[in-house]
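> generate a structure from the sequence data that follows.
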Amino acid sequence: MKKIVYIVKGNGDKAEFDEKKLLKSLKNAGAEENIALRVLDKVYPQLYDGITTKKIYKIAFKELRNIDNPSASRYQLKWAIMRLGHGLEGFTFEKYVSRIFENLGYNTRLNVVAKGKNITHEIDLEIEKDGQRYLVECKHRSKPGVWIHIQVPLYVYARFLDLNDKYNGAIVVTNARFSKQAIAYASGVGLRLIGWNTKKQDNLKYLAEKSLVYPITVLKSIDDKCLKKLFNEEIIVVSDLLEKKQIIYKLFKKQKADKIIDEALKLKK
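Below is the predicted model:
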């Protein structure tokens, strides 16, 4: 019988380690069940009371990468999106969200200035599909255990009311979690929330995987030193690497460029 281990979650709460959750996250990343079980067997001996979920993720990621590198890249999607905070002027997350909506069939515009009934607004992202137009507010967080509280839905909905002659609705997208109060308010006024703890069709991880839009930060071969160069060239997602190979070989030495392209190709399979 395996020992009971109490872990510390991102928000500081303590809970009993649940191997089913780890197995589910590994399989969601594309790992076959036998591989997920092998990773679990490697992780268990390294657990101890008080270990953080972040530490467990790092251990599981390392073990999965040794067995199935493409699945490991998908497994670290949550942390990869956090790394988008290294983007210039903080716009990288907005660009990433825009690419997700583009792949879902929307027309998109970034950094839109819209005149409302009372004041002028700067909109992070505007999306349109089938004659329906929406304003999108993007909230990026670079640390785990962070929540989006009621203040954000309140001001986004107030902005929508001032612009409702131009938009059919409003959306808040974050890589963090929404508080219960934020979710309750948004549900009451018809504000769409997309985050890490929202229902499946509005879950950021689900939409990223459905649209096959993976940020370049999922790749092991791309460290923080590479990011600024790539972001400067508007290379945000893995498919950009394959579409702009010539730029990759201009930015990096052949050995490094080969490694990046090879890893990108494996993830796209």
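
> going by C-alpha atoms from here, please, whenever you check contacts or count neighbours.
Noted.

> tell me if residue 48 really is in a helix.
No - if the criterion is DSSP: H, G, I helix; E, B strand; the rest coil, then residue 48 is coil and not within a helix.

> ok, it touching residue 5?
Yes - under the criterion of CA atoms under 8 Å, residue 48 makes contact with residue 5 at 6.1 Å.

> which parts of the strand or helix carrying residue 184 are buried?
Per DSSP states H and E, residue 184 falls inside helix 180-189. By 16 or more other CA atoms under 10 Å, the buried positions in helix 180-189 come out as 182-183, 186.

> what distance do you get for residue 73 to residue 106?
Distance of residue 73 to residue 106, given as CA to CA, to the nearest Å: 26 Å.

> neighbour-wise, which of those two wins?
residue 73 (25 against 18; other CA atoms under 10 Å).

> another for comparison:
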Amino acid sequence: MQNDIKEIYITKTSGERAIFDSNKLRQSLSRSGATSEQVEVVMQKVQDILKDGMATQDIYRTSFKWLKKMSKSVSARYNLKKAVMALGPTGFPFEKLTAAILESMGYSTQTGVIVPGHCVKHEIDVIATKVEHHVMVECKFHNRQGFVSDVKIPLYIQSRFLDVEKNGGTVVVTALSSIKAG
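Below you'll find the predicted structure:
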């Protein structure tokens, strides 16, 4: 399926219209672990239903349906964003999930820790430690598609981490975890 055969506009979750890019769908399927044969089957099924103005959710549903028929494990990875969004309306379960992932990587973790900064105290979502490696994680959880954190958020987080570091905190790595849908 070539992009340059016919320009088909799709409607994103945000309401924005964009030209359908089959390469984006191919990459998404491949990143989920789909084989090249599975990717081609899904691409053909999507091409069969693709029409101007179609919602990205409809393309996703079709892709997911056919992946699930071919491989439950690949479809589960393809569905990961929606699964994380289903954690709930608050970010707390996402913080716990982030901590659990770091623990599976050999880190000791704490969540919701109040840390003194040079200027003020800060609540850090996840602190992870392994040997001499210390990580502070600020989780940004959006449980609806189409919502995007603007540039002020990472700048604010970085300033918080610098404030903790200036107070003698052990910030070696700063990280921003984010689930951004849409």
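
> superpose the two chains and report the TM-score.
Here the superposed chains carry a TM-score of 0.84, computed using TM-score structural alignment, normalised by the length of structure 2; 176 aligned residues with a CA RMSD of 2.3 Å.

> coming back round to it: so where is the helix holding residue 184 of structure 1 in structure 2?
Matched against structure 2 by TM-score structural alignment, helix 180-189 of structure 1 finds no partner residues.

> can you list contacts of that helix?
Helix 180-189 of structure 1 is contacted by residues 148-153, 157, 192-193 when judged by CA atoms under 8 Å, 6 or more residues apart in numbering.

> and those, which is closest to residue 245 of structure 1?
residue 193 (35.5 Å; CA to CA).

> which non-adjacent residue is nearest that closest one?
Distance criterion CA to CA, 6 or more residues apart in numbering; nearest residue to residue 193 of structure 1, sequence neighbours excluded, is residue 172 at 5.0 Å.

> and for the one you found, the neighbour number?
Taking other CA under 10 Å as the definition, residue 172 of structure 1 ends up with a neighbour count of 20.

> contact partners for it?
136-139, 153, 156, 191-194.

> name the SS class of it, please.
Assignment for residue 172 of structure 1 (three-state DSSP): strand.

> quick one: it from residue 94 of structure 1, how far?
11 Å.

> show me whatever sits in contact with both of these two.
residue 138.

> farthest-separated two in the contacts of residue 172 of structure 1?
Taking CA to CA, no two of those sit farther apart than 139 and 191, at 14.9 Å.

> among those two, which residue is more densely surrounded?
residue 191 (19 against 16).

> if we can go back for a sec, for the contacts of residue 172 of structure 1, which one is nearest residue 127 of structure 1?
Nearest to residue 127 of structure 1 among these, with distances taken as CA to CA, is residue 136, at 7.4 Å.

> coming back round to it: closest one to residue 27 of structure 1 out of the buried residues of helix 180-189 of structure 1, please.
Nearest to residue 27 of structure 1 among these, with distances taken as CA to CA, is residue 183, at 28.0 Å.

> for structure 2, what spans make up the helices?
22-31, 36-49, 56-70, 72-78, 80-85, 92-104, 152-166 (DSSP state H).

> dump the ones you listed to TSV, plus distance to residue 1 of structure 2.
Formatted as TSV, those follow (distance: least, CA to CA, whole Å):
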stretch	distance to residue 1 of structure 2
helix 22-31	7
helix 36-49	7
helix 56-70	15
helix 72-78	21
helix 80-85	26
helix 92-104	37
helix 152-166	38
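
> can you check which of these gets nearest to residue 181 of structure 2?
helix 80-85 (7.1 Å).

> what number of residues lie near residue 42 of structure 2?
24.

> if I pick the alignment partner in structure 1 of it, what's in contact with it?
Aligned by TM-score structural alignment, residue 42 of structure 2 pairs with residue 39 of structure 1. Residue 39 of structure 1 makes contact with 60, 63-64, according to CA under 8 Å, 6+ apart.

> please redo it, this time with the cut-off set to 6 Å
Contact analysis of residue 39 of structure 1 by CA atoms under 6 Å, 6 or more residues apart in numbering lists residue 63.

> same deal with residue 178 of structure 1?
Per CA under 6 Å, 6+ apart, neighbours of residue 178 of structure 1: 147-148.

> state the distance from it to residue 153 of structure 1.
10 Å.

> for residue 125 of structure 1, same thing?
Residue 125 of structure 1 is 16 Å from residue 153 of structure 1, by CA to CA.

> among those two, which residue is more densely surrounded?
A count of neighbours by other CA under 10 Å puts residue 153 above the other of residue 125 of structure 1 and residue 153, at 25 against 21.

> what lines up with that one in structure 2?
By TM-score structural alignment, residue 153 of structure 1 lines up with residue 154.

> just residue 74 of structure 1 next, same as before
Match for residue 74 of structure 1 (TM-score structural alignment): residue 77.

> how many neighbours does that match have?
16.

> count the neighbours of the closest residue to it other than its chain neighbours for me.
Using CA to CA, 6+ apart and skipping the chain neighbours, the partner closest in space to residue 77 of structure 2 is residue 32 (5.3 Å). Using other CA under 10 Å, residue 32 of structure 2 has 18 other residues around it.

> which residue lines up with residue 32 of structure 2 in structure 1?
So, by TM-score structural alignment, residue 32 of structure 2 is matched to residue 29.

> let me see the contact set for its match.
71, 74-75 are the contacts of residue 29 of structure 1 under CA under 6 Å, 6+ apart.
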